[in-house]
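K.L.:
Model the structure of this input:
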Amino acid sequence: MASDLITTDLVALDADFGDSVESVITNLATLVHGTGRATDIEGLAQPAINREAQAGTGVPGGVAIPHCRSEVVTEPTLAFARLSQGVDFSGPDGDAHLVFLIAAPAGGGKAHLKILSKLARALVKKDFLAALRSASTKEEIVTLVLDVVNAEKKPKAQPADAPATAAAAPAANVTRIVAVTACPTGIAHTYMAADALTQTAAERSDVDLQVETQGSSNNTALSQATIDAADAVIFATDVGVRDRERFAGKPVIESGVKRGINEPGKMIDEAIAASKNPNARKVAGTAGAASASSAQEEGAGLGWGKRIQQAIMTGVSYMVPFVAAGGLLLALGFLFGGYDMANGWGAISTQYSLNNLPGHEVDVDGTMMTFERSGFLLYIGAVLFATGQAAMGFIVAALSGYIAFALAGRPGIAPGFVGGAIAVTLGAGFIGGLVTGLIAGLVAMWIGNWKVPRWLGSLMPVVIIPLLASLVTGLLMYLVLGAPLEAIMNGLQNWLSSMSGSSAVLLGIILGLMMCFDLGGPVNKAAYLFATAGLSTGDEASMQIMAAVMAAGMVPPIALSIATFLRKNLFTPAEQENGKSSWLLGLSFVSEGAIPFAAADPLRVIPSMMAGGAVTGALSMAFHVGSRAPHGGIFVFFAIDPIWGWIIALLAGIAVSTLAVIAMKQFWPNKTVEAEAAKAEATAA
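P.N.:
As a prediction, the model looks like this:
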């Protein structure tokens, strides 16, 4: 397999691939498509461009390594271009002149990823880069790359993915450091950061460093003996560190994965300094899923504001499946059993069975009630509704529990869930869940940093921390915070319930703007949390908010899809391709379908989408539209009432956003689009 990874047909020397990241990636994808290794150019280029929008792939030495996995890739492939004019891939050395496109099949195994990681590691070697720059033929490039990916030579320093042991003790005055590297895709940056660190350490006599790569291939965990013997830890990651509690108590330097590539020496120096500083930041005894900080934070770890924000977003992400499952089951319950079933679902679901189906009249708590439906439909509707109610009953506890988990790891889950349950008991709702999650997580994190005897250490994460954190959280809620939070929640619910006319429309405008501002980001998620958390109350105001939020979130993908059909020449080829499917994402209430458009042209796209979202939110609230389902878009129409008002609101917002984005692009042209359109016309000619 390795011998076919790259061929001369996949190499371009001193090529002019345009002056934008998008054009370079598209040209490289064209090379891959030309060899028959990808079935569609845009299907390969767009995922790599989207990945680039998340974080530039430029690395030291004027190199960029855009990469992705895609369903259209038929076999692992490398395409290489030595550019005649550099392009900014957000690298530390300015424009990149050497660009590798790493294309991996979406469902491929790990063997090819091991080969790809070898290339990524070679890119930190100066002699390899020099050879790429001086090569005069495509054959030389292919030989250089194949020599790297087929090489079995072991580096002087401990390899990033080699089994780690606590072998012989290092010489005096040598600092033991262990490191973890990880990036979201786990293909390139993970291994480049690992080798940048190990190679830098190998050139020094004052460091013994071993790295654990948490990527997509050949990942061997550091042994606990090695970790225990370490003086300090480096986390160069863009995602949470798996099993982070293994490093509890160790001085830690933490940053994004690109800093591990760009500044390995500086990170090692900081780790050495931390190992000698008794007041240095340490890995909490319960540290869990917090993401790494950015490179700009200079290894000092996440700021508290950012850390708390990420914890809340983690709680929301774990809560959403409860909301989605519960809300849709409630909607299905209404569909089968009728809306009046909500008055007696408990009795129907427990007093009857498939062998004893209910009639139109049912005894509910001693009162005979008449229902529109009967028999199997009424019974199965009640069962579905009961199941949905059970799921919805967990949403505040799940929100609280996983906020605590994000801050303190597994020991934070129990006190977080306990706090969430208390919040529900006291009537503090989702606001109480937010507060208890933060309290439980912070208390558990604090307790996890206690220095305790070794015999007590094993009891800390499973007994001591959950017990004390739950105790503190419960006491604070019952004795101090419960009543104020209940008052806030009741005030909020009363305000929502009393809204009518202009106040309801204003709220709809605000929610619509939030849903379309960052299309799945923190602001969007905040509006969605506000809506879904309210569904657990079952009141009309909460259902109206849910309808407005869902409709507004559907606007951007649909509007942009329509715009690409109406005025194709205003969009890049990649955007035109995205437009072919984004309408379906919009109908399904997947706002993220608009992200590729917004990332490529935010100044024109985002304001246009916000305008349409505001119109939709306002009209939905004005028509008093309610939704009993938290997700599903047009496919849960049966849970939306009145459906005509919701559709009018949705269509109006789509029309506004479509016309706005066309006008913005027409009267404020995008130079990148014009350049790519001209190139496409020239190619066609």
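K.L.:
Every contact and neighbour count from this point should use C-alpha atoms.
P.N.:
Fine.
K.L.:
chain center to the longest strand along the chain: distance?
P.N.:
The residue-count maximum for a strand in the chain (DSSP state E) belongs to strand 77-91. Centroid separation for strand 77-91 versus its chain: 27 Å, with C-alpha atoms, centre = their mean, to the nearest Å.
K.L.:
before we go on, could you also do this sequence so I can check it against the first one:
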Amino acid sequence: MSELITAELVDLGLSAGTKEAAARSLAERMAALGRVTDLDGFLADVAAREAQMPTGLDGGIGIPHCRSAHVTEPTLAFGRSAARIDFGAPDGPADLIFLIAAPDGADSDHLTILSSLARQLMRQEFTDALRSADSAEAVAALIRGDEPALPDPGDPAAEEVAEVLAASEALAGRAAPEAPADLADAEVLAPPEAPEVLADRETLAASEVPADPVAPLVPASPDTLAAPKTSATPTDPTDPATPESSEPFRIVAVTSCPTGIAHTYMAAEALEQAARAAGVVFAVETQGSAGFTKLDARTIAAADGVIFAHDVEVRERARFAGKPTVDVGVKAGVNRPAELIAELREMAAVAPATVRAAAPMDTAAAPEDGFATRLRTWLMTGVSYMVPFVAAGGLLIALAFAIGGYQIDKAPSVAAHFAWTESASWAALFFQTGGAAFAFLVPVLAGYIAYGMADRPGLVPGFVGGSIALTVNAGFLGGLIAGLLAGGAVLAVQRVGVPPVLRGIMPVVVIPLISSAVVGFLMFLVVGKPVASLQKALTDWLSGLSGANAVVLGVVLGLMMCFDLGGPLNKCAYAFAVGGLADPNDGSLKVMAAVMAAGMVPPLAMALATTVRGRLFTKAERENGKAAWVLGASFITEGAIPFAAADPLRVIPSAMAGGAVTGALSMAFDCTLRAPHGGVFVVPLIGAPFLYLLAIAAGVAVSAASVIVLKGLRKPEPETGEALVAA
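P.N.:
Modelled structure (predicted):
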């Protein structure tokens, strides 16, 4: 934190009695150096931040802070109070007070200062040194890291620390310092009482030096954590009767707090220190306000357990599925880390071995996956987030048409005219609300495609690109392309090497700025107009669909809807149909009708088959068949998945045959549909409803007959209970 604090900004005899007086006393020192231009204005900003949440931390620490237009450069002032001042910490008043000031708009500076300071404050040596220092110059140097205390030359840890740092610095292409930059770092890397925690020299030399200033300090590369284990059952090092395991226990953790600043990093630091003391290999993911870097999937897969110390929802929590987990608030991670580690070890000791399998999402995101697999995952991410908007908006529009007729789209804004007793006003309200939801389809699709590619930093350029796609009339296809461009732009920016001190501003300022500018340029000036022309051509083609062409398209859509029963092909067909509803015409309404009809066939067919020839199905399948009636009628194709999973070679071809028949007949009958979801419950909104139901019935009959015939060709295996009775 060089240049943030000088001796003039240190008060070792702070005499204030309240937190307001303490803030004023330290702020006056900032103002005297020209770093605060308006003292009262700055203090008002400090008070406003303090009103949001107390800034006191356990251990006698207060960190009042704010961003203010009255600050010229990031600044830190320190005061030491013998009388102690109440900053709202649970364990009482504070004697160490840090006032942090950041210029307005410099959010990254603010977060970087706070997160770095929070981790330092978790080190007992650091706070002890602050309390015992006898000069302002020494305190300022200690906070800046200019004059750290070093291990005693005779300490056996000193030589080992020097070797570790030399290997790490050599890997990074830098000359190794003669001694570590901070005593706390030295003890973290090589605690004399637990040297076995360190990786051996060859493993360390093969690992990378973390570039993130708040990355885990334990030298645990993915390869180190993923090393083969020789013992499946972890041991408790605190039990003297327990033999020492040949492999260390492995833990991964996630820490987060509402502001994503102090407690996030303090919990991470506390858990790291407790892990070293317990002889545990540890890696942590800090989900702070400036974004987060995900733990490697191999690191998670190799872990014996997980600790969540959080006050906000853990992002992408499914990555840790299947692991023994201790789930607590972030303050528990700060105050009792050793207890959490012990609790996790006890939990893992009695957990079945199967819980250590990699989570499904880890496998899906494996580095060796090909581009096609990853592209499908990205697109499916966008579609999955888009579907709730489709369902809400589409059903509201359908309800509006049912109440007010198709002319309701000409109604004036309900903000200007609404009559509580008129059905037309309510219909207009539903239509305009549904239209507002539909307006998000393309931006949400693009935003979450980019999110699937580049995580949270992809959201801003993705939404921007999706909005531009609507502006240039590129429609649904434009949204797809905008999402891919946004994700690619973010990934490209993230590949640019930056100094560690600048990493905090990357996800907050630099990445959104550059990626949005790149996407805007490409969408407005390069790809937008060609895609808009293609979208218009597709719309015109759908408008002119008739005869054999329409039937062939219906067959193709029916096959896609029933091939993977809610998987990528099913979602692609559905997304194609929904995209047409954004600018509806006769052809796009026919496509929507065919897609929904075909999607209802598989679960309804399995329900019918289990009713007609139940002996061909297991007891569990017969029970699933009862639920499949409702799922199929509601257009939930996934209702057939239990049947396909048990017998895919018979169920899937049968479902596809019925879907193709239904899709073809729906097109041939010129059925139309304005609602994107709803199943039989939106039949009144369907053009030619009786013919539509006939098309569904025909497909269900074909699928049910096919699966019955195919299953009847083989002798069914008796169920366990039946076999026991026969015996």
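K.L.:
Tell me how the two chains score on TM-score.
P.N.:
Here the TM-score for the pair of chains, by TM-score structural alignment, normalised by the length of the first structure, is 0.59; 447 aligned residues with a C-alpha RMSD of 3.9 Å.
K.L.:
matching residues in the second structure for the longest strand of the first structure?
P.N.:
The aligned range for strand 77-91 of the first structure in the second structure is empty, by TM-score structural alignment.
K.L.:
What are the buried residues along that strand?
P.N.:
77-83, 86-91 (16 or more other C-alpha atoms under 10 Å).
K.L.:
The aligned partner of Gly381 of the first structure in the second structure and Phe126 of the second structure, how far apart?
P.N.:
In the second structure, the residue paired with Gly381 of the first structure is Ala427, using TM-score structural alignment. Counting by C-alpha to C-alpha, to the nearest Å, the separation of Ala427 of the second structure from Phe126 of the second structure is 66 Å.
K.L.:
okay, these two: which has more neighbours?
P.N.:
Ala427 (25 against 18; other C-alpha atoms under 10 Å).
K.L.:
residue contacts, that one?
P.N.:
Listed by C-alpha atoms under 8 Å, 6 or more residues apart in numbering, the contact set of Ala427 of the second structure reads Leu399, Ala400, Phe401, Ile403, Gly404, Ile408.
K.L.:
How many residues are close by the aligned partner of Met621 of the first structure in the second structure?
P.N.:
Under the alignment (TM-score structural alignment), Met621 of the first structure maps onto Met667 of the second structure. When neighbours are counted by other C-alpha under 10 Å, Met667 of the second structure registers 30.
K.L.:
Tell me which stretches of the stretch 351-500 of the first structure form helices.
P.N.:
375-392, 395-408, 413-425, 429-448, 454-457, 465-476, 482-498 (DSSP state H, counting those that start in this stretch).
K.L.:
With the stretch 601-727 of the second structure instead?
P.N.:
619-633, 641-646, 648-668, 689-712, 720-726.
K.L.:
To Pro457 of the second structure, which of those helices lies closest?
P.N.:
Closest approach to Pro457 of the second structure among these (C-alpha to C-alpha): helix 641-646, 34.5 Å.
K.L.:
quick one: the closest one to the first structure mean distance?
P.N.:
For helix 641-646 of the second structure, the mean deviation from the first structure after alignment is 0.3 Å (mean C-alpha distance after the TM-score superposition for the first structure).
K.L.:
outside of that helix, which residues touch it?
P.N.:
Leu565, Met606, Glu621, Asn624, Arg650, Val651, Ile652.
K.L.:
Give the aligned range of that helix in the first structure.
P.N.:
So helix 641-646 of the second structure sits over residues 595-600 in the first structure, by TM-score structural alignment.
K.L.:
From the chain's centre, how far out is the matching stretch? Work that out for me.
P.N.:
Centre-to-centre, stretch 595-600 of the first structure and its host chain are 16 Å apart (C-alpha atoms, centre = their mean).
K.L.:
what does stretch 439-457 of the first structure give?
P.N.:
Distance, centroid of stretch 439-457 of the first structure to centroid of chain: 29 Å (C-alpha atoms, centre = their mean).
K.L.:
buried residues in it?
P.N.:
Applying 16+ other C-alpha under 10 Å to stretch 439-457 of the first structure flags Ile439, Ala440, Gly441, Leu442, Val443, Ala444, Met445, Trp446, Ile447, Gly448, Asn449 as buried.
K.L.:
Just confirm Gly566 of the second structure is within a helix.
P.N.:
No: judged by DSSP: H, G, I helix; E, B strand; the rest coil, Gly566 of the second structure forms no part of a helix; its state is coil.
K.L.:
tally of neighbours for the equivalent of it over in the first structure?
P.N.:
Superposed on the first structure with TM-score structural alignment, Gly566 of the second structure falls opposite Gly520. Using other C-alpha under 10 Å, the number of residues around Gly520 of the first structure comes to 20.
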